[in-house]
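Colleague: take a look and give me a structure for this.
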Amino acid sequence: MKVRFLGAARGVTGSCYMMEVQGKRFAVDCGLHQGNSEIEKRNWNIDLYDPASISFIMITHAHIDHCGLLPRLVQKGFKGKVYATPPTVDLLEIMLTDSAFIQEMEAEWKSKKLSRHGKPGVMPLYKSGDVFKAMKLVHPVEYNEEFSPCNGVHVLYKDAGHILGSSIIEIRIQEENDKRVKLVFSGDLGRPNQLLVRNPSYSEVADFLFMESTYGNRDHKNEDQSRDELLEAVNYSYNEGQKVIIPAFALERTQEVLYSFYLLHKEGRLPEDMPIFLDSPLAIRATQIFSKHYSYFDSKTRGFFKAGEDPLKLPNLKLMETASQSMSINTYKGPAIIISASGMANAGRVKHHLRHNIWKKGASIVFVGFQAKGTPGRKIVDGAKTIKILGEELAVKARVFTINGFSAHAGQSHILDWLSHFQNHGMKVFLMHGEYESQKVLSELIREKFDHEVHIPEYLEECLLKPNRVYESRMEPGLESPRINWDYVLEELQGKVSRLADNKNIVSSKSWTEQVEMRDDALEAGTILSKIISSLHLADSDSNSTDN
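Modeller: As a prediction, this is how the structure comes out:
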């Protein structure tokens, strides 16, 4: 039995475990890789997945970093069944359709840009037709109802308490030699007492546990504090006559924020004349699906629905479906709350709202979710003085709030508590879906508290899983993160500067207008290099302050 880690290994996107059991290949999750250009290239290297040979896929939940590669796999030959809970099935359709739309629009934009330079266009990663084909393969499975997708493999979905429909997947495997092995995949674990969803279920026995570790080195604030912090941001910008921008994931985070505003409204603490613009067609559709599947919520939320109240609606909530409605927000005079995707501020309508507001004193930017390295959201959270948005370098003058209490992920103490319910000794734990520094902290705690052996796989690492909880790891050197050849990069830069200097007389002979354009381009290149150099100095100072 083998497992290969095709994503979320020492990172938080592209979740995919490729399993091989008795000649059958199947996957747990097939997420989109998101981040810098090198990471996103992984979405195109689909040969690693060998889609046509995959028998079936099990989806833990509908976040795009766990399901977003499914249409691409279908496009390249996958024809097996896909299993997910009923709410996840409904959410998959809107999430993947939206993803396809983004892929198509980005490809169209890049193609137009290339055509202006006489170069051929590019194809999208996948299209809406691929989503349609993928959805025909999806089969709903309920929590706690065991099924067998193939001989020798028995599967049980349990509530992960992360988002609506999210799952822990338990797999019992009957080996040919009559040995039995149990695998548990945590998916993304939720935290106890989270808004809307039920608490995570527990597992008690596993030979091999594949566990998320997003917040493996820290805990969250509680919900009441988070609601107070949210209100602080609202009151700050309300009093300044400015806007509150909330980059929020369309799925779960938006609904939690709406629910929080609903509770603040019931408590009489929310300004009644401050409109809330929900500016995301995807988030609007996701909210409708949440209301449809309210029976999967916790008892408190179900109680609101049974009493005839929808806690995802407010009197001052305005749904902005069209692009023209979205643009009108930025001409609205007076304070307002804008909830818009994406949650890491790296795509979607929120970029336009940030461009209009991030440089204004009195405005607020409220981050309510994890910000991955390399994203605009992470740069803002880390204290960037300027940020490039839609091609324009903008000063960050708005007040920045980071409210981790809204996270749908378990914090460190929650992870350890969940892990404490396993009753067997000698379990092997694989830490996934987390940044490496966080994972190292968590791994040491797990060894100290539970005496479990912990392994932190690398991208593309393969492990042979044997009976008696033994595993062997194999990694082809250099595959996980190819070395950056800085000597080549610097030689190229120096060569271009030298060629420009050698041709200074030719440059000087150009018209004044042409010279101004060339100068501006050269200075912009210099500005980019200055930012890189400044980041190195910042890293040095951070390191020195830590040592002190």
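
Colleague: alpha carbons only for contacts and neighbour counts from here, please
Modeller: Fine.

Colleague: most centrally placed residue in this protein?
Modeller: What sits nearest the mean C-alpha location of the chain, by CA atoms, centre = their mean, is residue 65, with 5.5 Å.

Colleague: show me the contacts for that one.
Modeller: 12-15, 30-34 (CA atoms under 8 Å, 6 or more residues apart in numbering).

Colleague: now do the helices in the stretch 401-548 of the chain.
Modeller: 412-420, 436-450, 486-502, 504-508, 512-547 (DSSP state H, counting those that start in this stretch).

Colleague: need those in a markdown table with mean neighbour count, can you?
Modeller: Shown next, in a markdown table, are the helices of the stretch 401-548 of the chain (neighbours: other CA atoms under 10 Å):
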| stretch | mean neighbour count |
| --- | --- |
| helix 412-420 | 18 |
| helix 436-450 | 17 |
| helix 486-502 | 11 |
| helix 504-508 | 12 |
| helix 512-547 | 12 |
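
Colleague: returning to that earlier point: which stretch of helix or strand covers the residue nearest to the centre of the chain?
Modeller: Using DSSP states H and E, residue 65 falls within helix 64-67.

Colleague: grab the nearest non-local neighbour of the residue nearest to the centre of the chain.
Modeller: The shortest distance from residue 65 to any non-neighbouring residue, by CA to CA, 6 or more residues apart in numbering, is to residue 31 (4.1 Å).

Colleague: in this structure that neighbour contacts residue 12, no?
Modeller: No - proximity of residue 31 to residue 12 does not meet the contact threshold set by CA atoms under 8 Å, at 10.0 Å.

Colleague: next, residue 154: secondary structure please.
Modeller: strand (DSSP: H, G, I helix; E, B strand; the rest coil).

Colleague: I should have written residue 393 there, sorry.
Modeller: strand.

Colleague: what's around it, how many residues?
Modeller: Neighbours of residue 393 under the rule other CA atoms under 10 Å: 11.

Colleague: list the residues that contact the closest residue to it other than its chain neighbours.
Modeller: With sequence-adjacent residues excluded and distances taken as CA to CA, 6+ apart, residue 393 is closest to residue 387, at 5.5 Å. Each residue near residue 387 by CA under 8 Å, 6+ apart is listed here: 376, 379-380, 393-396.

Colleague: which of these count as buried?
Modeller: Buried members of these, scored by 16 or more other CA atoms under 10 Å, are 376, 379-380, 394, 396.

Colleague: for these, which one is nearest residue 222?
Modeller: Relative to residue 222, the closest of the buried ones among the contacts of residue 387 is residue 380; by CA to CA it sits at 23.2 Å.

Colleague: how close does that closest one get to residue 518?
Modeller: Using CA to CA, to the nearest Å, residue 380 is found at 31 Å from residue 518.

Colleague: this one as well, want them side by side:
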Amino acid sequence: MHVEFHGAAGEVTGSMHLVHAAGRRILLDCGLIQGSREAEARNAGPFPFDPATLDAVVLSHAHIDHIGRVPLLVKRGFRGPIHTQHASAELMPVMLLDAASLSESEAERANRDRRRGEPEAQPLFTAEDAQATLRQVRPQSYDERTTILPGVDIALRDAGHILGSAIVELWADGRKLVFSGDLGPKGTPILRDPAVVRQADLLVMESTYGDRNHRDRPETVRELGDIFEHAWRDRGNVLIPAFAVGRTQELLYWFARHWDAWKLSRWRIFLDSPMAAKVVNVYARHHGLFDEDAQAVWRQSPNPFRLPNLHVSESTQQSMAINLIENGAIIIAGSGMANGGRIQHHLKHNLGRRNAHVVFVGYQAAGTLGRRLVDGAAWVRIHGRDYRVNAQRHTVGGLSAHTDQRGLMDWYAHFQPSPPLVLVHGEDKAREALAGEIGERHGVDVALARPGMAIDV
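Modeller: Sure, this is the predicted structure:
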């Protein structure tokens, strides 16, 4: 077995790893690169392999930094099966068709503004490309070992990151590769804890928060309640950039759990994301995958996805109307890193207000608008115009859908014996810290994946 690393190798987005085994070529994830304009321009570049030569793709979960370039694979000649968990398969149309729409809109806007002689901008992929991709998807249940190619078996285990997220076990050539995908923390609302895996000949593991530990979740939840109380006294709005898959559903879960304590009935709550609204419906159909606490909350009132003062903004006109509200609104909108989507319009109308509160509840990649705001920028540029930042900013790290250093080390410790380890999906500072801790505790060599790096198993 031979493994090549071509994405999320020294950065947090763009997950993509190529496995050569049993005379076949299997791609693990094919995600979108996110961040600065320069970073995102790399998405349109050639793949470091011929997509037509791939035999299968296995996707760990439906976040766009893990699936966002799959339509480009298909567009460039990949015709094989795409394996992923059932819930992920249902989320894929929501995610990919939204990404196609954004890409088409960006190309159209660029062509309106292009100068004479400049080449015409093309979308990375279209809705037609996304639909072609979906026809190749082969859904799979958790905990079922399946032969996907002659001599190649896989099993998907619950990763506890988002609905349908999976740890991938792959057997071939008498060897076993484990790819963690993205691992969630223990005790995450709605989701079950990551499954324990005990044996691997090579482990490829994420390291997003490899250099830090999250605050305790109860303390984080108290902090969130305090922010809402502070914002109410300030007579301002609360803006929450949130990923449509995972973070939005968890926020609504906490709103239902603390409905009375946080006095949420006095607020107007807006879910300004047609995509998030569709995702909520997928979560509702798959509530059998929820953990026991979430099952109980699901049966209570208010239901997290049907809060009495929750307004779901489907149309552009509904979204624009929110910007007329100067106080008393909690606005959840994408994108989660504030690098696009409807949250940017709400930021333009609220960043200058000293009584506004912007709450970051997830990882903010280098180069994104969210990262600049978290880092304390006094001015930010949105849609070609500069805006002064007077709003109060809060980073609520304990709601992360990624486990922290302690969680990663605990999950690794279940393997007996300790397998060789390659760290992906993390910036170097995080990976180096985690590599040092695991290497010292378990006496193993830990490799940090670099683009183009290869390893034999």
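
Colleague: what's the TM-score once they're superposed?
Modeller: The TM-score (TM-score structural alignment, normalised by the length of the second structure) is 0.97; 457 aligned residues with a CA RMSD of 1.3 Å.

Colleague: if we can go back for a sec, out of the helices of the stretch 401-548 of the first structure, flag the one nearest residue 330 of the first structure.
Modeller: helix 512-547 (28.3 Å).

Colleague: wait, which of the helices of the stretch 401-548 of the first structure is closest to residue 163 of the first structure?
Modeller: Using CA to CA, the nearest of the helices of the stretch 401-548 of the first structure to residue 163 of the first structure is helix 412-420, at 15.8 Å.

Colleague: still on that earlier bit, which of the contacts of residue 65 of the first structure does the second structure keep?
Modeller: Retained in the second structure (both residues aligned by TM-score structural alignment, their matches' CA atoms under 8 Å) from the contacts of residue 65 of the first structure: 13-15, 30-34.

Colleague: which one of those is nearest to residue 53 of the first structure?
Modeller: Closest to residue 53 of the first structure, out of all of these and judged by CA to CA, is residue 30, at 14.5 Å.

Colleague: name the SS class of the closest one, please.
Modeller: Per three-state DSSP, residue 30 of the first structure ends up coil.

Colleague: do I have it right that it meets residue 69?
Modeller: Yes - with contact defined as CA under 8 Å, residue 30 of the first structure and residue 69 form a contacting pair (5.4 Å).

Colleague: these two: which is more packed in?
Modeller: residue 30 (29 against 26).

Colleague: residues contacting the more buried one?
Modeller: 14-17, 57, 59, 65-70.

Colleague: give me that answer again for 7 Å
Modeller: Residue 30 of the first structure makes contacts with 14-16, 66-70, as judged by CA atoms under 7 Å, 6 or more residues apart in numbering.

Colleague: and stretch 534-543 of the first structure, which stretch of the second structure?
Modeller: Per TM-score structural alignment, stretch 534-543 of the first structure has no counterpart in the second structure.

Colleague: the counterpart of residue 18 of the second structure in the first structure sits in which helix or strand?
Modeller: Taking TM-score structural alignment, the alignment pairs residue 18 of the second structure with residue 18 from the first structure. Residue 18 of the first structure is part of strand 16-21 when elements are defined by DSSP H and E.

Colleague: quick one: that strand to the second structure mean distance?
Modeller: Compared with the second structure after fitting, strand 16-21 of the first structure deviates on average by 1.0 Å (mean CA distance after the TM-score superposition for the first structure).

Colleague: quick one: that strand to chain centroid distance?
Modeller: Distance of strand 16-21 of the first structure from its chain centroid, counting by CA atoms, centre = their mean, to the nearest Å, is 21 Å.

Colleague: and the contacts of that strand?
Modeller: Residues contacting strand 16-21 of the first structure (CA under 7 Å, 6+ apart): 1-7, 25-31.

Colleague: the longest helix along the second structure vs the first structure, mean deviation?
Modeller: Longest helix in the second structure by number of residues, with DSSP state H as the criterion: helix 86-113. With the two structures superposed, helix 86-113 of the second structure lies on average 0.5 Å from its match in the first structure, counting by mean CA distance after the TM-score superposition for the first structure.

Colleague: okay, now residue 274 of the first structure: neighbour count?
Modeller: 17.

Colleague: distance of it from residue 7 of the first structure?
Modeller: 42 Å.

Colleague: just residue 104 of the first structure next, same as before
Modeller: 23 Å.

Colleague: these two: who's more crowded?
Modeller: residue 7 (31 against 19).

Colleague: quick one: residue 387 of the first structure is in a strand?
Modeller: Yes - the assignment for residue 387 of the first structure is a strand, going by three-state DSSP.

Colleague: circling back to that earlier point, tell me the helix or strand right after the helix holding residue 65 of the first structure.
Modeller: helix 70-75.

Colleague: which strands or helices does the helix or strand following that next one pack on?
Modeller: With elements assigned by DSSP H and E, the helix or strand that comes after helix 70-75 of the first structure is strand 81-84. Packed against strand 81-84 of the first structure, as judged by 3 or more CA pairs under 7 Å, 6 or more residues apart in numbering; DSSP states H and E, are the following elements: strand 54-58, strand 138-140.

Colleague: so is residue 324 of the second structure in a helix, a strand, or just coil?
Modeller: Residue 324 of the second structure ends up coil, using three-state DSSP.

Colleague: what about the aligned partner of it in the first structure, neighbour count?
Modeller: In the first structure, the residue matched to residue 324 of the second structure (TM-score structural alignment) is residue 331. Using other CA under 10 Å, the number of residues around residue 331 of the first structure comes to 9.

Colleague: now swap in residue 82 of the first structure and tell me
Modeller: 25.

Colleague: how about the one 4 residues further on?
Modeller: For residue 86 of the first structure, the count of nearby residues is 19 (other CA under 10 Å).

Colleague: next one: residue 175 of the first structure
Modeller: Count around residue 175 of the first structure with other CA under 10 Å applied: 16.

Colleague: and if you look at residue 305 of the first structure?
Modeller: So residue 305 of the first structure, with other CA under 10 Å, has 15 neighbours.

Colleague: that one belongs to a strand?
Modeller: No - per three-state DSSP, residue 305 of the first structure lies outside any strand segment and is helix.

Colleague: is it true that the residue nearest to residue 65 of the first structure touches residue 71?
Modeller: No - in this structure, residue 31 of the first structure is not within contact of residue 71 by CA atoms under 7 Å, at 10.5 Å.
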